[in-house]
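Asker: Attaching a predicted model along with its sequence, questions to come.
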Amino acid sequence: MTLDLLPVGQGARIVAVDWTALVPEEAQRLRALGLEEGARVSVAHRGILIWRDPVAVTVGRMTVAVRRVHAAAMEVESL
């Protein structure tokens, strides 16, 4: 399952990221925020528009808003 499909409030671990699907600068920023393989995450909130964008992701003690296309590039497993 990808991070954009994870139900709100459910914990997961990022098992793989398709870094080639992302712009290099965006990929670097996501890594700096801790969104990389092995990180424990959960979806805190989704946008209310048709595309459900952005996705608020909790990583550790911080919440980061990411675009849905970024979340779709992250493969997760439920905890």
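Answerer: Nice, thanks for sending it over. Residues are numbered from 1 along each chain as shown.
Asker: Every contact and neighbour count from this point should use C-alpha atoms.
Answerer: Will do.
Asker: The spatially most central residue of the chain sits in which helix or strand?
Answerer: Nearest to the geometric centre of the chain sits residue 71, at 4.0 Å (C-alpha atoms, centre = their mean). For residue 71, the element it lies in under DSSP states H and E is helix 68-72.
Asker: In addition, the following structure is provided for comparison:
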Amino acid sequence: MSGSFGSGGGWRWRRGRGEDCQSERARTLDDAEPGDRCVILRLRGRGVTRQRLLDLGFQPGREVTVLRNAPLRDPIETQVGESFVALRRDEAAHVFVEVRHD
């Protein structure tokens, strides 16, 4: 999906590149629960946040595990490969994942 700013002053989504994220189990990483094993489908956004996520190893096709939430649910601790990464929820909202039920 790609976004655009409409004349109504709000953000709206239109169909596009993110159609693979429409499955029943697809969601953003900030909605995943501790213990969930997920596969990254795609990253939303551009610029610094997207580049930071890529640099941290959040790349499409990689597996990520949600380990735990901080007491106020922000940040969340994840594991990507051998790395442990704490993400703020607003950053995790840029990562579309599919939860694995193995």
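Answerer: All right, it came through fine. On a predicted model such as this, the values are computed, not experimentally measured, just so you know.
Asker: circling back: what residues of the helix holding residue 71 of the first structure count as buried?
Answerer: 68, 70, 71, 72 (16 or more other C-alpha atoms under 10 Å).
Asker: One more: stretch 56-75 of the second structure?
Answerer: 57, 58, 59, 63, 64, 65, 66, 67, 68, 69, 75.
Asker: And the strands in the first structure?
Answerer: If DSSP state E is used as the criterion, the strands of the first structure fall at 11-17, 40-46, 55-59, 62-66, 74-78.
Asker: Which of the ones you listed sits closest to residue 24 of the first structure?
Answerer: Closest approach to residue 24 of the first structure among these is made by strand 11-17 (12.9 Å; C-alpha to C-alpha).
Asker: got the angle for that closest one vs strand 40-46?
Answerer: With axes from the mean of the first three to the mean of the last three C-alpha atoms, to 10 degrees applied, the angle from strand 11-17 of the first structure to strand 40-46 works out at 110 degrees.
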